[in-house]
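A.B. asks: with the input below, show me the fold.
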Amino acid sequence: MKIAFYGSSLVSAYWNGAATYYRGLLRALAEKGYDITFYEPDVYDRQKNRDMDPPDWCRLVVYEGTIDALKAVTSEAVEADIVVKASGVGFEDDRLLEEVLRHARPHALKIFWDVDAPATLAELRANPDHPLRLALARLDLVLTYGGGDPVVNAYRSVGAAECVPIYNALDPQTHHPVPQDYRFAADLGFLGNRLPDREARVEHFFLEPASRLPNRTFLLGGSGWQDKPIPSNVRYIGHVPTRDHNAFNVTPMTVLNISRASMAENGFSPATRVFEAAGAGACLITDYWEGIDVFLKSGEEVLVARDGQDVAALLSGLSHQSAREIGERARRRVLAEHTYVNRAETADEIFRARLGAREAAE
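C.D. replies: Model prediction:
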């Protein structure tokens, strides 16, 4: 079966948190026999900051950020059995959705794949005439990379025929244990770009514990923090390329996951980083969100903090040996249950059931 997938970027993770998700899931689908073409616009300097070559398991089409180029690539949707328009593509998203739906074959499976459901749903609730909301009746399915029942019910309430979460996961080929790299030595490391929906939580869960524990060392990676006041025991290293993420995860005694506020509020939304860190065998401390135990067992495979005081207490009571044991249990769990091969099985079942029912009805 042919999939035409219109997304933000497959080959660049630069200001593109969905890259790991796309790579892991689409490669696993390709291994199941899907013929995939991924279409991405040349915007936001992503092509200048590629962190992987075009893969051999997927045809990549990069198009200019112009309406003419958008029309040209969406005309190819007619060749696909499954047509996917992802959220947050980054260039004329509403126009892209309309053109994709216009060119898709009548019997093709038409999907909106939401990689930031809380943000999208907030827009739909605020605007009854939002182009996506008006297009939901023409879409067969909404898939999301997180959210659980709150997101499923919210999408149904605004007109989606069906909504199914396909959660983030681990790609063991890209995220795995590596030797420690003492550029990243610390008691606690946090890796994340500075975003309005996250900054206050970073202050609360990362900078506050650093102030509480002046004898502990903290490592901050990610873009945008250079002018942020930080305690003297926090070392800021700027952007960390994806090739160094495994080393960043395995070297500190612990690493921290801080969900964006909207993701934490919805629950059942593990960030890609949760699985990347666990796959490398890191001891992960995460902020609390409903549904954590669906993915990792609190206290045994992951440490859970409800505030900065909890983070400080967890760090103070943790030894390097116990941290390694927690990280190893997490790695075993995600390898068994939370890989993109597992997620691709779910997606494949959904695709085949929907297309099979359509064929049987003809």
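
A.B. asks: only C-alpha atoms from now on, for both contacts and neighbour counts.
C.D. replies: Fine.

A.B. asks: which residue ranges form the helices in the stretch 101-250 of the chain?
C.D. replies: For the stretch 101-250 of the chain, the helices defined by DSSP state H, counting those that start in this stretch occupy 117-126, 131-135, 148-157, 199-202, 208-212, 245-250.

A.B. asks: before we compare anything, build this one as well:
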Amino acid sequence: MTRPLDIVFLGLSLSSSWGNGHATTYRALIKGLREDAHRILFLERDVPWYADHRDLASPDFCELGYYSDLSALIELYGERLRTADAVIAGSYVPDGVALIDRLAALNLKRLCFYDIDTPVTLAKLDRGDEEYLALRQIPLFDAYFSFSGGEVLARLEQNYRAQSAVALYCSVDQERYGNTGEAPAWDLGYLGTYSPDRQPTLERLLLEPARRLPAMRFVVAGPQYPAEIDWPANVERIKHLAPADHASFYSRQRFTLNVTRSDMIAAGWSPSVRLFEAAACGTPIISDFWRGLDELLPDGEASLIARAPEDVVALLTDLPDSDRLAVAAAARKLVMSGHTGAARAGELARALSQLPAKPALDRISA
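C.D. replies: Predicted structure coming up:
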């Protein structure tokens, strides 16, 4: 274990999981850091959307602070930012470009970026969209921690001039995710906020199988789905599912569906937090295909890849229960050994400890 570090995160949200997967990713990671005695402050912009939907307003595993604008951020937390061992800005933070410029001007000990949306970020930058990160800022970071691994890391260093690109996949909170032992309520389910680029896959791999298997039960949980979607009668809708209810939700499915955004499919090596959560609950995963999935959860051994409605129908109707449970057990073993919050926290702390800190005189003169 490395010595305890003082780390400040500036992320999209820790307090609210409503309509975003960032909160659960940060929660698992920071809980793991807390277990190793690291000191953590998480700062998030106080915006109405998350303020109205906070499901973790007072975490017991870190300090949580809010700021109204960038001037208030520096006024309230400037000294803490300057003395921290590492400051890590995240993707999709409001006014992210201006925020990063303000942080860089402080000449911090270590300034890093945690991109929980790497394929989306790079696709945005390639078309000139600098919503929360500017292309010119990537070389400023001592380390660029990426939601995506594999060949994406080489692209970050070679094409985008990252000093050091390091894979930091999302992870599962091992304290909250496990099988609850409840009886199955659905044959196939899906958990995810509506996304236009995921919807065709959801249509192909869940809604169409539901139409072909009217005697079976299906469920889709998540907000922001348009009213015009034609939901089959045997598909139950849950508009929002709090993280506290995720384990029960997964445990009551015979299979769960993993659907990946198009940018992440194109990049590869971009596992979603839902993938790890479902595996930790011992629920067999049916997933669309992307490069790198087979390295994390081998097809037919720890996951079941489907490309067409027929594949899903065959799995739901023909796969023996013994095979279904064996796939679930293999996935759970892999995830609990290498993809928990504790495991990911160790990776982050080791990477930060290997980064040289800027000398104090340099920081003072800045």
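
A.B. asks: report the TM-score for the pair.
C.D. replies: Scored against TM-score structural alignment, normalised by the length of structure 1, the superposed chains reach a TM-score of 0.90; 353 aligned residues with a CA RMSD of 2.3 Å.

A.B. asks: if we can go back for a sec, winner for burial among the helices of the stretch 101-250 of structure 1?
C.D. replies: For these, the largest average neighbour count (mean count of other CA atoms under 10 Å) is found in helix 245-250, namely a mean of 26.

A.B. asks: which residues touch the helix or strand just after that one?
C.D. replies: Sequence-wise, the next helix or strand downstream of helix 245-250 of structure 1 (DSSP states H and E) is strand 254-257. When contacts are defined by CA atoms under 8 Å, 6 or more residues apart in numbering, strand 254-257 of structure 1 is touched by residues 187-191, 206, 249, 271, 273-274, 277, 282-287, 323.

A.B. asks: now strand 254-257 of structure 1 on structure 2. Mean distance?
C.D. replies: Its aligned residues in structure 2 lie a mean 0.7 Å from strand 254-257 of structure 1 after superposition (mean CA distance after the TM-score superposition for structure 1).

A.B. asks: now that strand, how far from the chain's geometric center?
C.D. replies: Distance of strand 254-257 of structure 1 from the chain centroid (CA atoms, centre = their mean, to the nearest Å) equals 17 Å.

A.B. asks: what's the mean deviation for the helix or strand just after it versus structure 2?
C.D. replies: For strand 254-257 of structure 1, the succeeding helix or strand toward the C-terminus, using DSSP H and E, is helix 261-266. Taken against structure 2, helix 261-266 of structure 1 registers an average deviation of 1.2 Å after superposition, with mean CA distance after the TM-score superposition for structure 1.

A.B. asks: counterpart of helix 261-266 of structure 1 in structure 2, which residues?
C.D. replies: Residues 262-267 of structure 2 are where helix 261-266 of structure 1 lands when matched by TM-score structural alignment.

A.B. asks: nearest spatial neighbour of residue 231 of structure 2, chain-adjacent residues omitted?
C.D. replies: residue 207 (7.2 Å; CA to CA, 6 or more residues apart in numbering).

A.B. asks: could you point out the longest helix in structure 1?
C.D. replies: Longest helix of structure 1, by residue count under DSSP state H: helix 340-361.

A.B. asks: so what secondary structure elements neighbour that helix?
C.D. replies: helix 19-31, strand 109-114 (3 or more CA pairs under 8 Å, 6 or more residues apart in numbering; DSSP states H and E).

A.B. asks: quick one: contacts of it?
C.D. replies: Helix 340-361 of structure 1 has contacts (CA under 8 Å, 6+ apart) with 24-26, 28-29, 107-109, 166-171.

A.B. asks: apply 7 Å and report the result again.
C.D. replies: With contact meaning CA atoms under 7 Å, 6 or more residues apart in numbering, helix 340-361 of structure 1 is reached by 24-25, 28-29, 109, 166, 169-171.

A.B. asks: just the residues you listed now: which is nearest residue 221 of structure 1?
C.D. replies: Comparing the contacts of helix 340-361 of structure 1 against residue 221 of structure 1 with CA to CA places residue 170 closest, at 20.9 Å.

A.B. asks: what's the neighbour count on the one in structure 2 that sits across from the closest one in the alignment?
C.D. replies: Matched to structure 2 by TM-score structural alignment, residue 170 of structure 1 sits across from residue 172. Using other CA atoms under 10 Å, the number of residues around residue 172 of structure 2 comes to 30.
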